[in-house]
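A.B. asks: below are the sequence and a predicted model; questions follow.
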Amino acid sequence: MIDPGLFLTFVAAVTVLMLIPGPNVALITANSIAYGPKYGLLTVAGTSSAMVIQLAFTALGMTELLATAGIWFEGLRWIGVAYLVYLGILQWRAPAIDLTRTRPQPKSPRAIYLRALLVSLTNPKTLLFYGAFFPQFLTTSGDVATQVAILSTTFLVLALLVDGGWALLSGRARGLLAGRGQLRNRISGGLLMGAGTALALLRNK
C-alpha cells in the first residue's frame, strides 16, 4: 500500500496544482461565465475525459518502467521532488493571469465537450508532469501497479472536485478571478515549494 504520509502530501500537492489556473481552468471559467455552470461542468467532463486517457497511458508506462528501474527508482523520485520545487518557483514568478480574457466556445454541448477534450489532450507538459510527479509518492515496499492505480484514481477525483468547483463558482467570482492574480501566484507557488520540501524531508526519514 501507499505510505500514509506520502499519500497525504500527494493529495495536498495535487489540490494546489488543480487550483493554479492553466489552459483547462481558463476554458472552464470562460464557458461557465459565458453560459452558466452547466456548460462549465460540461467543459470539466471534456478535460476529465482527456485526463483518463493520459493517466491510463502514464500508469501503464510507469508500472513497466518502475518494475525494472531498480537502483534508479530513488533517483527518479528525487528528480520529482526537484521538479515540484521548480514548478513552485515558476508559479511564484509567473505573471498574473486574467481568466476572464479567455474566449468561451460556441454554445454547443458537442463543441464545448470536444474542445475541452482537445485542449487537455494536446497539452505537451501533461504526460511529462505525470511521469515526473507520480514516482515521488511510490514506495518499493508495495505493489507498484496498485499504488499507481490508487494515485491515478485519487488524482482524477480531485480534478473533478476542484475543476467542478471552478465551474460552479466562476460566474459569481468573476471579479475575484480577474484580480489578485499575483497574490494567487505567490500563494500557490509557496505551497508547491513547501510540498517539495516536505517530500524531501520524508525521503530522509
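C.D. replies: Perfect, thanks for sending it. If you're wondering where the values come from, they're calculated on a predicted model, not measured in any experiment.
A.B. asks: C-alpha only now, for contacts and for neighbours.
C.D. replies: Fine.
A.B. asks: pull the residues that contact stretch 145-165.
C.D. replies: Residues from elsewhere that reach stretch 145-165, judged by Cα atoms under 8 Å, 6 or more residues apart in numbering: 1-2, 11, 14-15, 18-19, 25, 28, 40-41, 44, 48, 51-52, 55, 59, 62-63, 134, 138.
A.B. asks: mind giving me the ChimeraX command for buried ones among these?
C.D. replies: With 16 or more other Cα atoms under 10 Å as the criterion, this ChimeraX line picks the buried residues out of the contacts of stretch 145-165:
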select :2,14,15,18,19,25,28,40,41,44,48,51,52,55,59,62,63,134,138
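A.B. asks: comparison target, given below:
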Amino acid sequence: MESQLAFITICIASASSPGPGMLAVLSNSLNQNMQRTIPVILGISTGLLLASILSNSWLLTLVHTNALAYQVMTGLCSSYIIYLGCRAIYYSTSQALIESRSYGYKSGVLISLLNPKTIVFFGALFPLFVKSEQYFALQAALLTLELVVITLSIHLLLSLATEKVARFLKRYVVTINRLTGLLFIALGLSGLMLQV
C-alpha cells in the first residue's frame, strides 16, 4: 500500500511539474481553447503508453545498457524539444500566427515519447515499483494505466483552468508564447548539457 501511494504521489508530481507536455497544454489552452487542446492531451497520453511499451521492451533496454545509444537518444529528444521552443518563438510574432498554430495529437505523442523526463521515469523509476518478475506485464500495465489517468486528469484540469484565465491574458499572448518557447529551449539544452 505504501509503495502504491508513493507511486501515485510521484505520478502527480511528475504530471504537475513543468515540462514539454505541460507547456504544450498551457500554450494550446491559452491560444486556442480546451476543446482544441484535448487532441494534444490525448496525444501525450498515447505517447506515455508507447513509452511504457518501449521501456519494457528491448529498445530501451539497449538504450540503458549502451551509453552511446543513451546519449544519442537523449540528444535526439533534447533536439526535438529545442525545435518546439524555436517553433513557439517563431510563431509568436503576431496574434494571427499564434492562433493559426497549435499542437495536435501527433505533437502530443512526440512530445511525450521524445521527452527525456519520460524516458527517465520509465527507465529508472518505474522498475522500482514492480514487485517481482512474476506478473511483470500485468504490474507494468497497471502502473502505466495509473500514470496515464493521472496525467490525463491533471492536463485536463490545467487546460480548463488556463482557458478560464485566457481572456485576461490574451493581451500578453505574444510575450507568453515567447517565454514558452524559451522554456522549451532551456529544457532541451539542459538535456543536452547533462550528456557533457
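C.D. replies: Yep, it's here. Because the structure is a prediction, the values reported are computed rather than measured.
A.B. asks: and the TM-score between these chains?
C.D. replies: Laid over one another, the chains give 0.57 as their TM-score (TM-score structural alignment, normalised by the length of structure 2), with 169 aligned residues with a Cα RMSD of 4.4 Å.
A.B. asks: tell me where structure 2 has helices.
C.D. replies: 2-16, 20-31, 34-55, 58-65, 67-90, 95-100, 105-113, 116-120, 136-169, 173-193 (DSSP state H).
A.B. asks: now what about stretch 52-71 of structure 2, what contacts it?
C.D. replies: Contacts for stretch 52-71 of structure 2 (Cα under 8 Å, 6+ apart): 73, 119, 122, 123, 140, 144, 195.
A.B. asks: list only buried entries from those.
C.D. replies: By neighbour count, with 16+ other Cα under 10 Å, the contacts of stretch 52-71 of structure 2 hold 73, 119, 122, 123, 140, 144 as buried.
A.B. asks: if I look at the residue of structure 1 most remote from its centre, how far off is residue 77 of structure 1?
C.D. replies: Computed with Cα atoms, centre = their mean, the residue of structure 1 farthest from its C-alpha average is residue 71, at 27.9 Å. Using Cα to Cα, to the nearest Å, we find residue 71 of structure 1 at a distance of 11 Å from residue 77 of structure 1.
A.B. asks: over to residue 98 of structure 1?
C.D. replies: Taking Cα to Cα, one finds residue 98 of structure 1 at 34 Å from residue 77 of structure 1.
A.B. asks: tell me which of those two has more neighbours.
C.D. replies: More neighbours surround residue 77 than the other of residue 98 of structure 1 and residue 77, with 22 against 16 (other Cα atoms under 10 Å).
A.B. asks: distance of the more buried one relative to residue 28 of structure 1?
C.D. replies: 32 Å.
A.B. asks: now do the same for residue 175 of structure 2: its match in structure 1.
C.D. replies: Residue pairing (TM-score structural alignment): residue 175 of structure 2 is matched to residue 179 of structure 1.
A.B. asks: contact partners for that match?
C.D. replies: residue 98.
A.B. asks: circling back: now the contacts of stretch 52-71 of structure 2 as a markdown table including distance to residue 100 of structure 2?
C.D. replies: Compiled in a markdown table, the contacts of stretch 52-71 of structure 2 are given as follows (distance: Cα to Cα, whole Å):
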| residue | distance to residue 100 of structure 2 |
| --- | --- |
| 73 | 31 |
| 119 | 31 |
| 122 | 34 |
| 123 | 36 |
| 140 | 39 |
| 144 | 34 |
| 195 | 36 |
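A.B. asks: what's the most distant pair in the residues you listed?
C.D. replies: Pairwise distances across those (Cα to Cα) peak at 28.3 Å, for the pair 140 and 195.
A.B. asks: center of structure 2, which residue is that?
C.D. replies: Note: structure 2 centre (Cα atoms, centre = their mean) maps to residue 21, 3.2 Å.
A.B. asks: tell me, how many residues neighbour the residue opposite residue 163 of structure 1 in structure 2 once aligned?
C.D. replies: The alignment partner of residue 163 of structure 1 in structure 2, by TM-score structural alignment, is residue 159. Neighbourhood size, residue 159 of structure 2 [other Cα under 10 Å]: 26.
A.B. asks: gap between residue 159 of structure 2 and residue 177 of structure 2?
C.D. replies: Using Cα to Cα, residue 159 of structure 2 is found at 16 Å from residue 177 of structure 2.
A.B. asks: next one: residue 97 of structure 2
C.D. replies: In terms of Cα to Cα, residue 97 of structure 2 sits 11 Å off from residue 177 of structure 2.
A.B. asks: compare those two and say which is more crowded by neighbours.
C.D. replies: residue 177 (26 against 13).
A.B. asks: which ones are touching the residue nearest to that one when sequence neighbours are not counted?
C.D. replies: In this structure, residue 177 of structure 2 finds its nearest non-sequential neighbour in residue 92, 5.7 Å apart by Cα to Cα, 6 or more residues apart in numbering. By Cα under 8 Å, 6+ apart, the residues touching residue 92 of structure 2 are 98, 174, 175, 177, 178.
A.B. asks: if we use 6 Å, what do you get?
C.D. replies: 98, 174, 177, 178 (Cα atoms under 6 Å, 6 or more residues apart in numbering).
A.B. asks: and the second one, how many neighbours?
C.D. replies: Yep, that's residue 174 of structure 2 we're talking about. 21.
A.B. asks: and for residue 68 of structure 1?
C.D. replies: Neighbours of residue 68 of structure 1 (other Cα under 10 Å): 11.
A.B. asks: likewise for residue 33 of structure 1?
C.D. replies: 22.
A.B. asks: could you find the counterpart of residue 120 of structure 1 in structure 2?
C.D. replies: Aligned partner of residue 120 of structure 1 by TM-score structural alignment: residue 104.
A.B. asks: I'm done for today, thanks for sticking with me.
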